[in-house]
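Student: predicted model follows, preceded by the sequence.
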Amino acid sequence: MEVAMEDVLTQLTRQFLPQMTAAEKSRALRSLKALIDAELFELAASEGAEDDPDRACPWCGSPHYVKRGRDGRGRQRFLCRGCARTFTDATMRIFSTTKLDRSAWMRFAECHVDMLPLRESAEKCGVCLKTAFFMRHRLLEAMAKRMPAFRVEAGGGAELDECFFRESFKGNRSRSESGMPRKPRTRSQGTDGHEKICVLTGINDAGDIFYEIAGRGGLDEAAARELLADKLAVGAIISTDRAHVYRRVLPALGVGAHIASKREEHAINRVNSLHSQMRHFIGRFRGVSTRRLENYLAWFKWTWCFKVRRSADELAELIVRQAARGTYEKTWRQYKVTPYPFYEYWIKQAKWDSRARRAIYGVA
């Protein structure tokens, strides 16, 4: 009778484990788990790579290429017809320059699915906190590029509304380059409307969602027109609250019907539910820095799109597969100096405060 290979491995493990001491068992199981994680990583990263329809030359972006043997590691090599340079599926990819073991990345993907804190993820993966932070945002950068597009066609319906997040300078210290533009505040203190970040959100009849960071304070008419222009087709049916900005922008975009309802009519409950889930998701991280908000919103959309009817193991493999085919743009140094969005407000405030102090006290 033919015996499956996995059954043989299970039998051998059960045969030799009882003969070991507790310390030997611990070392053996850790080694076995690291080997399994590394193999799972390689399987997930290579799955479908040969038939990837989005493959293009990483040097010039040309989709015209031919096979040209294999490299020293046995990976398929390609020759670009555009720039005549060779590349593989790992060239300029997220994992091509990493010095971490593949098993560490697989464990981090599992921690990422469970949304574990960075310190706990760093401990499980055997890396420092700074490395765990960089790994998280590298994965988020790759995940953000795999999102389905949002579109409302003619005759289709969607609900639009704004969601507001308090501006946060989390992680910013006096020794950082930008410094704190205001005094620290506790969560119980109120926040001025101009110190809230507006996120324009929407959900269509198919359940697809979108988010766009629109600006500081209330939704601006110019920002709304720019952000909605490529999302709403002529003839779409849009439901919103009674904000004046929608009454001016939506007819100009050619929507078929605009249904503006009062809050107590509960006509846009789906987008309000989306806001509730979004705030709950962001709240799990005990505050997200405003300059990192877009990455975490992308994480939320990823869970919305891909988490349905998938196990934790399948989600971890999906993250690795998407990240393995994704390219990165930001380096560690660029993450450190990421500017805060809409910082001009604080520059103007500082200038106004200095003029006020001179006018009142005669000093700078």
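Tutor: Nice, I can see it.

Student: rest of the way, CA atoms for contacts and neighbours
Tutor: Noted.

Student: in the stretch 1-150 of the chain, which spans are helices?
Tutor: 5-16, 22-46, 102-113, 118-125, 129-144 (DSSP state H, counting those that start in this stretch).

Student: so which of those is the most packed in?
Tutor: Burial of the helices of the stretch 1-150 of the chain is given as mean neighbour count (mean count of other CA atoms under 10 Å); helix 102-113 ranks first at a mean of 22.

Student: what's the offset of it from the middle of its chain?
Tutor: Averaging C-alpha positions (CA atoms, centre = their mean, to the nearest Å) puts helix 102-113 16 Å from its chain's average.

Student: packing partners for it?
Tutor: Under the contact definition 3 or more CA pairs under 8 Å, 6 or more residues apart in numbering; DSSP states H and E, helix 102-113 sits against helix 22-46, helix 118-125, helix 312-325.

Student: distance to Pro339 for the ones you listed - can I get that in a markdown table?
Tutor: As requested, the helices and strands packed on helix 102-113 are exported to a markdown table (distance: least, CA to CA, whole Å):
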| stretch | distance to Pro339 |
| --- | --- |
| helix 22-46 | 32 |
| helix 118-125 | 22 |
| helix 312-325 | 25 |
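
Student: putting a second one here so we can go through both:
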Amino acid sequence: MKTTHEIDILKQLFENLSERDKHQFLSQITSSQSAIQKVIQPREVKACPHCQSVHFVKNGKRNGRQNFLCRDCNKAFVEQTGTILFGMKKDIAVLEKYVHCMIEKYSLRKCAEICDINLATAFAWRHKILDALQKMMEQVELDGVVQADETFTTISYKRHHKNFNLPRPPHKRGTVATKRGLSKQQVCVPVGVNLNGLSIAKIANLGRPNVTDLQKVLGGKIAQNSVFVTDSLRSYQKLSFDMGLNHILIPRNKYKNGVFNIQTVNNYHKRLKDLIFGTFKGVATKYLNNYLVYHNFVNFAKDTKKNKEVVLFDFIRNTFCQSRTFEISKRPALPI
């Protein structure tokens, strides 16, 4: 009865407020409630991660997590099985905070400090998330006006300290190649972009690329009837012919051909170098493909930071990606 009486008093006080004060009061209440706790809903399990069967049942709980049992392959699994979250000891809210740090392009030390995790854990989480993000980039198809060009960076053996023999004398990162021009000391990264913020990039080879090298990255990734704009490299002419594209060639020592140019892909190259050498102070070549998808999603894609956080967090929770911590550092020095 006392509670009901107090509610009636509050209602009367509310009715005596002006319309402006009512709106202000309600907005403060709403913001206060949302700030109390943000609940992350469990992921909906739609299929067995082992055999993709939809015939599975609940099989009790362990440590507060729902277990499932597949009726077809007879294997047990949980919500996180098959994703990068499997085996994670931290609460999923910590991972959500870490995704925010990645969108903000914070350093590993700053990410570790904000999320209260070990530096090695921060490193492993970054590459697990980027491994999953590779799956998203595999689904990208460029259409419309597509610009393509390659960029180069010297081979980096950063963080190769144990049980690894450098094929050359060590030097400070950022040092230019000892050979002039394009040589096997430089990693070639073909890049394709369109005007809608979609992009494709991947390590193809060392030195100058040929048609086969370009095909590895751009083959099957450009929709037919697209306008393919490139520089005068002959390999692009053969590639565009094989893919049935409308090819616009920018002549040597020119920056445009009519209304067409390759300024968007050149801007992509600049922002990529700023990310790798400015923000992250250089990255090892064996991790470069991951930083390419990092750049594609965080830097180049057209969307707000908040939306990117939501998309990335939801994607890594629902994407099957077997990425194990102990395997990350064992990747080959040259991922070609």
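Tutor: That came in fine, so what should we check first? Since the structure is predicted, the reported quantities are computational estimates derived from the model, not experimental observations.

Student: the helices and strands packed on helix 102-113 of the first structure: which one's closest to Thr240 of the first structure?
Tutor: helix 312-325 (33.9 Å; CA to CA).

Student: quick check: buried residues in the closest one?
Tutor: 312, 315-325 (16 or more other CA atoms under 10 Å).

Student: farthest pair within the residues you listed?
Tutor: Spatially, the most separated pair among the buried residues of helix 312-325 of the first structure is Ala312 and Arg325, at 20.4 Å (CA to CA).

Student: and the buried residues of helix 312-325 of the first structure as JSON lines, adding distance to Ser96 of the first structure?
Tutor: Shown next, in JSON lines, are the buried residues of helix 312-325 of the first structure (distance: CA to CA, whole Å):
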{"residue": "Ala312", "distance to Ser96 of the first structure": "25"}
{"residue": "Leu315", "distance to Ser96 of the first structure": "22"}
{"residue": "Ala316", "distance to Ser96 of the first structure": "19"}
{"residue": "Glu317", "distance to Ser96 of the first structure": "18"}
{"residue": "Leu318", "distance to Ser96 of the first structure": "18"}
{"residue": "Ile319", "distance to Ser96 of the first structure": "16"}
{"residue": "Val320", "distance to Ser96 of the first structure": "13"}
{"residue": "Arg321", "distance to Ser96 of the first structure": "14"}
{"residue": "Gln322", "distance to Ser96 of the first structure": "14"}
{"residue": "Ala323", "distance to Ser96 of the first structure": "11"}
{"residue": "Ala324", "distance to Ser96 of the first structure": "9"}
{"residue": "Arg325", "distance to Ser96 of the first structure": "10"}
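
Student: looking at those, which is nearest Leu232 of the first structure?
Tutor: Closest to Leu232 of the first structure, out of all of the buried residues of helix 312-325 of the first structure and judged by CA to CA, is Gln322, at 28.0 Å.

Student: contacts only, for the closest one.
Tutor: By CA atoms under 8 Å, 6 or more residues apart in numbering, the contact list for Gln322 of the first structure reads 45, 142-143, 146.

Student: ok, how many other residues are close to the nearest residue to Arg263 of the first structure once chain neighbours are set aside?
Tutor: Counting by CA to CA, 6 or more residues apart in numbering, Arg263 of the first structure lies nearest to Asp241, which is 6.7 Å off, once chain neighbours are set aside. Using other CA atoms under 10 Å, the number of residues around Asp241 of the first structure comes to 20.

Student: of the helices and strands packed on helix 102-113 of the first structure, which is nearest Trp352 of the first structure?
Tutor: helix 118-125 (39.0 Å).

Student: now do the same for Val191 of the second structure: its match in the first structure.
Tutor: Here Val191 of the second structure is matched to Thr201 in the first structure, going by TM-score structural alignment.

Student: quick check: its match vs Lys145 of the first structure, distance?
Tutor: 18 Å (CA to CA, to the nearest Å).

Student: of these two, who's got more company?
Tutor: More crowded of Thr201 of the first structure and Lys145, by other CA under 10 Å: Thr201, with 20 against 13.

Student: what's the local residue count around the nearest residue to that one once chain neighbours are set aside?
Tutor: Nearest residue to Thr201 of the first structure in three dimensions, chain neighbours excluded: Tyr211, at 4.5 Å (CA to CA, 6+ apart). Counted with other CA under 10 Å, residues neighbouring Tyr211 of the first structure total 19.
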